[in-house]
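A.B. asks: I'd like to go over a predicted model; first the sequence, then the structure.
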Amino acid sequence: MSEGCEGALYVVATPIGNLEDLSPRAARVLGEVDWIAAEDTRHSARLLRPLGIDKPLVSLHEHNEQARVETLRQALDAGQRVALISDAGTPLISDPGFVVVRELRASGHRVIPVPGPCALVAALSAAGLPTDRFLFEGFLPAKGGPRRQRLTANLERQETVVYYESPHRIQATLHDLAALFGMRRIVLARELTKTFETFLDADAATLLARMEADPDQARGEFVIMVAGAEARGDEAGLLAEGEAWLAAMLAEGMGVKSAAAVVTARLGGRKKQWYQCAQALKDRDA
């Protein structure tokens, strides 16, 4: 094999939508390995067929990954070359493969990356949000309570925060983001590299209203990118800015609780303190 290494695992990135994004190197490696470990063998067979690649496929997913370690170790010991692919994008990025890579490296086997498409990187590159520092959180919990806990933990992070989300939960997640992050800027990327690729850029409540008005906007897999919190300044200046925000929102008819949530998301601090401040402003103007 031209990669110059026998008995190796190749971690191969595959397209996230547009098949033309498969690199020539990835296509060559997939055509030269002895067999391929795939998240979904039926899905991967459809990817490989147009390339003329007919290799044995073995499933490797979250439910059998640990059991596959010994099979892969024996294959590499015998000098075989194996490719690891996921359904789309780069393996191990919110996809199976971590256990296999960890165990094979620990036992002295070579693991070779074949880089390529990744929804996280593609979304960030076109979102117009800071990318010098970012936090990738993967998929959020399916249930509301744990999901809100995870989101709340990132309220004061100053770097861009990135989540993956499914079409089945995107509206529930936007509802939680609206309640917790208020007017914070959010960029949604969906159907990346596909025909209906879309970037939506607004606060969470506006994005949710757009989806409710146009259900097609809730289709596809999503990358959610949340702008980082602004750096906190001196306490006096922070209080003055927060009071100005609260006064403006109360004047527009927003409730005390909602206004406090928005200011907490924007400026940080404790929501209880901003609630008390908002209530005091409301009582003063009553």
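C.D. replies: Sure thing, it's come through.

A.B. asks: from here on, contacts and neighbour counts on C-alpha atoms
C.D. replies: Fine.

A.B. asks: Just the element for Val11, please.
C.D. replies: strand 8-12 (DSSP states H and E).

A.B. asks: Could you pull out the helices in the chain for me?
C.D. replies: 24-32, 41-48, 65-77, 98-106, 119-127, 144-153, 170-181, 204-213, 235-251, 256-267, 271-285 (DSSP state H).

A.B. asks: Okay, one more to line up with it:
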Amino acid sequence: MRLSLTLALLVAAGAAQAAPGGPAGEPAAKPGPGKASILLANHRAVYDLSLASSSGTRAVDSARGRIVIDFKGDACRGYTMQTRQVTVLDSAETGSRTSDLRNTTFEDGDGHEFRFKTASSVNGAGSPTVDGTASSESDALKVRFKEPKRDQFSVPGTVLFPSLHMRRLIEAARAGETTLSAKVFDGSDDGRKVYDTLAVIGRPATGPTTASGTDRDKPLREGALASVQRWPVTLSYFTGGKGESTPIYTLSFDLYENGVSGGLKLDYGDFAILGDLTRLDLDKAAATPCTP
């Protein structure tokens, strides 16, 4: 069971070409404008986690935790993200489970090179650190590991790294596309998983969020972000190459045009977790176009 957020679901910028087709046979979105036309706000975001619903064989009684994300970069310097996620799940049958994930990634401005390092623990017991690099061309993904041991593997076809995937998602949303399918590698877990993804994109909106009238996502209902265009997105993750119709999990969120996300909900089938954006620190300097 994978409780860590796919990192780049919370950031976006630039342009890329998605792999044709997807797990549900949906067509890929058409290419959009160049990456410099999409500017990502450098920011630090804090999301508090809570249980939304629970039923079935893997049901939990409560869930809590926090995600902290620091994002920096642009199309010239590349994009760096540091993430920490602590999640506590309580179950009457299996007891309490506390997972602690620390992840650092770097993706170049063109989305061809990717570095990732992940350290994690469950109930205080640490797992081996995963440290590696990856390169993606039009014909294959190649991944090389330094830790936990030197190794490598490759996957044929077009595979997108996370921020490039999300840059394509913003392009598709701007172009009025309703779906986007792509293969994605984010270096999470053991660093060996390539996911088939299918995004369903809703109508654009501005003004009060769906959380209006509650305390949820308060930073998105105040100030400049209250007038920034956003799209409701449902992003499903499937086991790569399996052709399965049931996703491993589904992430629903509001994707803002500057790359910030709100209204998070992770649905694992037997239970779902909400992410409430409780703090958002935006860089004071406005993002400006960059020509690599």
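C.D. replies: Right, received. Where do you want to start? Note that the coordinates shown come from a computational prediction; the quantities given were computed from them, not determined experimentally.

A.B. asks: Give me the TM-score for this pair.
C.D. replies: Once superposed, chain against chain, the TM-score is 0.22 (TM-score structural alignment, normalised by the length of structure 1); 107 aligned residues with a CA RMSD of 6.4 Å.

A.B. asks: With distance to Ile224 of structure 1 and mean neighbour count as extra columns, can I get the helices of structure 1 in JSON lines?
C.D. replies: JSON lines is the format used below for those (distance: least, CA to CA, whole Å; neighbours: other CA atoms under 10 Å):
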{"stretch": "helix 24-32", "distance to Ile224 of structure 1": "28", "mean neighbour count": "17"}
{"stretch": "helix 41-48", "distance to Ile224 of structure 1": "25", "mean neighbour count": "15"}
{"stretch": "helix 65-77", "distance to Ile224 of structure 1": "28", "mean neighbour count": "16"}
{"stretch": "helix 98-106", "distance to Ile224 of structure 1": "23", "mean neighbour count": "16"}
{"stretch": "helix 119-127", "distance to Ile224 of structure 1": "9", "mean neighbour count": "17"}
{"stretch": "helix 144-153", "distance to Ile224 of structure 1": "12", "mean neighbour count": "14"}
{"stretch": "helix 170-181", "distance to Ile224 of structure 1": "9", "mean neighbour count": "22"}
{"stretch": "helix 204-213", "distance to Ile224 of structure 1": "10", "mean neighbour count": "17"}
{"stretch": "helix 235-251", "distance to Ile224 of structure 1": "26", "mean neighbour count": "15"}
{"stretch": "helix 256-267", "distance to Ile224 of structure 1": "17", "mean neighbour count": "23"}
{"stretch": "helix 271-285", "distance to Ile224 of structure 1": "24", "mean neighbour count": "16"}
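
A.B. asks: could you dump those helices to JSON lines with distance to Phe134 of structure 1?
C.D. replies: Shown next, in JSON lines, are the helices of structure 1 (distance: least, CA to CA, whole Å):
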{"stretch": "helix 24-32", "distance to Phe134 of structure 1": "28"}
{"stretch": "helix 41-48", "distance to Phe134 of structure 1": "31"}
{"stretch": "helix 65-77", "distance to Phe134 of structure 1": "29"}
{"stretch": "helix 98-106", "distance to Phe134 of structure 1": "21"}
{"stretch": "helix 119-127", "distance to Phe134 of structure 1": "9"}
{"stretch": "helix 144-153", "distance to Phe134 of structure 1": "15"}
{"stretch": "helix 170-181", "distance to Phe134 of structure 1": "17"}
{"stretch": "helix 204-213", "distance to Phe134 of structure 1": "19"}
{"stretch": "helix 235-251", "distance to Phe134 of structure 1": "24"}
{"stretch": "helix 256-267", "distance to Phe134 of structure 1": "18"}
{"stretch": "helix 271-285", "distance to Phe134 of structure 1": "24"}
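
A.B. asks: Select, out of the ones you listed, the one closest to Gly138 of structure 1.
C.D. replies: Counting by CA to CA, Gly138 of structure 1 lies closest to helix 119-127 out of these; the figure is 9.1 Å.

A.B. asks: now for that closest one, which elements pack on it?
C.D. replies: Judged by 3 or more CA pairs under 8 Å, 6 or more residues apart in numbering; DSSP states H and E, the packing partners of helix 119-127 of structure 1 are strand 186-190, strand 222-226.

A.B. asks: Nearest to Val82 of structure 1 among these would be which one?
C.D. replies: Going by CA to CA, the one of these nearest Val82 of structure 1 is strand 222-226, 29.9 Å.

A.B. asks: packing partners for the host helix or strand of Leu277 of structure 2?
C.D. replies: Per DSSP H and E, Leu277 of structure 2 falls inside strand 271-282. Here strand 271-282 of structure 2 touches strand 43-54, strand 261-267, going by 3+ CA pairs under 8 Å, 6+ apart.

A.B. asks: repeat that for 10 Å
C.D. replies: Judged by 3 or more CA pairs under 10 Å, 6 or more residues apart in numbering; DSSP states H and E, the packing partners of strand 271-282 of structure 2 are strand 43-54, strand 62-74, strand 249-256, strand 261-267.
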